[in-house]
Structure formats: C-alpha cells, structure tokens
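> When you get a sec, could you give me coordinates for this:
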Amino acid sequence: MDKFIAKVIGDANHHAANLAAVIAPLSNAVRARINLAIDKVEVYERNDQLARTCWVTISGRRYVFTYNYGSGQIDLKVGSLQGALRSSFDNNTPAGTIAHQTARL
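From the prediction side, this is the model:
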C-alpha cells in the first residue's frame, strides 16, 4: 500500500498537481477504517506497473478509488469501476468531506 501511495503522489506531482495534496489525507482516512484481519486492499497492476486504481473491501462492501482523467479528480465508486459514484476528491476537498466519506465506507 505504501508503494502504491508513494507512486500515486509522485505521479500527481508530475501530471496532476491538483491531486497531490489530497492523496495522503485520503489514504490516511481510508487506512483508519481498514481492519486488515478482515478487510482487503487491492491495487491494480498492468504490465508489472502499478496503475492508478485501488479497491478496498470494508465490512464486506467493495469500493474503488480511481483517477478520473476527464475531471482530473479521484473518484470513489461503489463495487466496481462502473459502480455508482460516491464522491470525488481533489486538493480543494475539505478535510471534513474526506472524513465524512471515508466514515461511510
């Protein structure tokens, strides 16, 4: 997970500066919700390279965090990449919104 977050922050600093500041707080909030004894975190790899998609399963419900190239935000979706959009995040997302959305996971 740390390797994935470091890569995403590095990529954001280079290609999506509007996301660089939200990644660590979002990651920390999600990590606070995860119980690794029963929950699961999966990161997407393509051609042995970490991609910009992460799935978390918390209390039996699966969510995906993925980079939305169109909006330039990180989308939180329910279930799959085609799932319902729960929220979107960027550097302008207030800490309270991050806390509220991750508490709902």
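
> only C-alpha atoms for contact and neighbour calcs from this point on.
OK.

> Val64: which element?
Element membership for Val64, per DSSP states H and E: strand 61-68.

> helices and strands around whichever helix or strand comes after that strand, which ones?
Once the chain leaves strand 61-68, the next helix or strand it forms, by DSSP H and E, is strand 73-78. Counting contacts by 3 or more CA pairs under 8 Å, 6 or more residues apart in numbering; DSSP states H and E, strand 73-78 is packed against strand 61-68, strand 85-89.

> coming back round to it: orientation of the strand holding Val64 relative to strand 73-78 in degrees?
Counting by axes from the mean of the first three to the mean of the last three CA atoms, to 10 degrees, strand 61-68 lies at 160 degrees to strand 73-78.

> I'd like the structure of this one too, to check against the first:
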Amino acid sequence: MAITAKDVEELHTYAAGVMGRADHHAGKVKGIALALLGGIIWRGEPDSIRIRRFAGSPANMLWVNIAGKTYVFAYNHETEKIEIRGRTQTGAVLHAFDDTNTAADIEAAFRAL
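Just a heads-up that it's a prediction; the model follows:
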C-alpha cells in the first residue's frame, strides 16, 4: 500500500532507506539517486508523491505526478539502474539511470517529462 509523502520527514525516511539499500545492493546508483530525488522535488506536483511501503517501511518505488502525468521511479535489480516508467510499475521504461549519468542528464530528462 502506498502513502502520500506530504512532508520532508517522509521524504527523508525514503531517501535514507534508498541510500542505505544502495550501500548494500545498488552501489551503481548511489549518486544518481540523490539527483533523481532532487528532480522529483523540483518537478513533482504538490501532494502527488506516493511511496510504496514494504513491511512497514518505505520501499524502492515512488510515484509522482509531473505536468499532469504519473511516473514511477523504481530500481531494476537486473540492469542495476533506476528507471522512470510511465503510469504504473509495469509501464514503459522512459529513462534509466546509474552513476554513469550526469546531473545534466537528469535535468534534461525531467524537463522532457
């Protein structure tokens, strides 16, 4: 079940979880995860950020509305990249990022959403 992230505390908990899991399982996305979170805060519509919960804690999946459309941010364990998908967790992969991407890549992707 997803919850609505309405405050910095919830985003902080989510970010801390993502970064903690990146230390153990996803070292190729640690830096870019921070840039993506910045893009979500920058372009996300107020009160539209929803974070998936697993066993009572935030998981590695987040929904956000940008310019009237819903996007899903999820870590893909097979490709070891964070993906932006259209509408649903099984939606089309629009972008995929890891630490080889630059902040400019993130900015361009968010401007295009």
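
> still on that earlier bit, onto which residues of structure 2 does the strand holding Val64 of structure 1 map?
Mapped onto structure 2 using TM-score structural alignment, strand 61-68 of structure 1 covers residues 69-76.

> ditto for stretch 10-21 of structure 1
Stretch 10-21 of structure 1 corresponds to residues 20-31 of structure 2 when matched by TM-score structural alignment.

> got the end-to-end distance for the matching stretch?
Chord length of stretch 20-31 of structure 2, first to last residue, is 12 Å (CA to CA, to the nearest Å).

> cool, and stretch 39-59 of structure 1?
7 Å.

> Over to stretch 68-82 of structure 1?
Start-to-end, stretch 68-82 of structure 1 (CA to CA) is 12 Å.

> Can you list the buried residues in that stretch?
72-79, 81 (16 or more other CA atoms under 10 Å).

> Also stretch 49-57 of structure 1?
Buried, per 16+ other CA under 10 Å, within stretch 49-57 of structure 1: 50-57.

> Just give me how far that stretch sits from the chain centre.
On the basis of CA atoms, centre = their mean, to the nearest Å, stretch 49-57 of structure 1 sits 8 Å off its chain's mean C-alpha point.

> Mean deviation, the longest strand along structure 2 versus structure 1?
In structure 2, with assignment by DSSP state E, the single longest strand is strand 57-66. Strand 57-66 of structure 2, aligned to structure 1 and superposed, deviates on average by 1.0 Å (mean CA distance after the TM-score superposition for structure 1).

> angle of that strand against strand 69-76?
Orientation check (the same axes, to 10 degrees): strand 57-66 of structure 2 against strand 69-76 gives 140 degrees.

> Give the other helices and strands that strand 57-66 of structure 2 contacts.
helix 8-24, strand 50-54, strand 69-76.

> Compute the inter-axis angle for the strand or helix carrying Trp42 of structure 2 and strand 57-66.
Assigned by DSSP H and E, Trp42 of structure 2 belongs to helix 30-43. In terms of direction (the same axes, to 10 degrees), helix 30-43 of structure 2 departs from strand 57-66 by 50 degrees.

> Take the buried residues of stretch 68-82 of structure 1 and write them to TSV, including distance to Ala99 of structure 1.
Listed next are these as TSV, based on distance: CA to CA, whole Å:
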residue	distance to Ala99 of structure 1
Gly72	21
Gln73	17
Ile74	15
Asp75	15
Leu76	13
Lys77	16
Val78	17
Gly79	20
Leu81	22
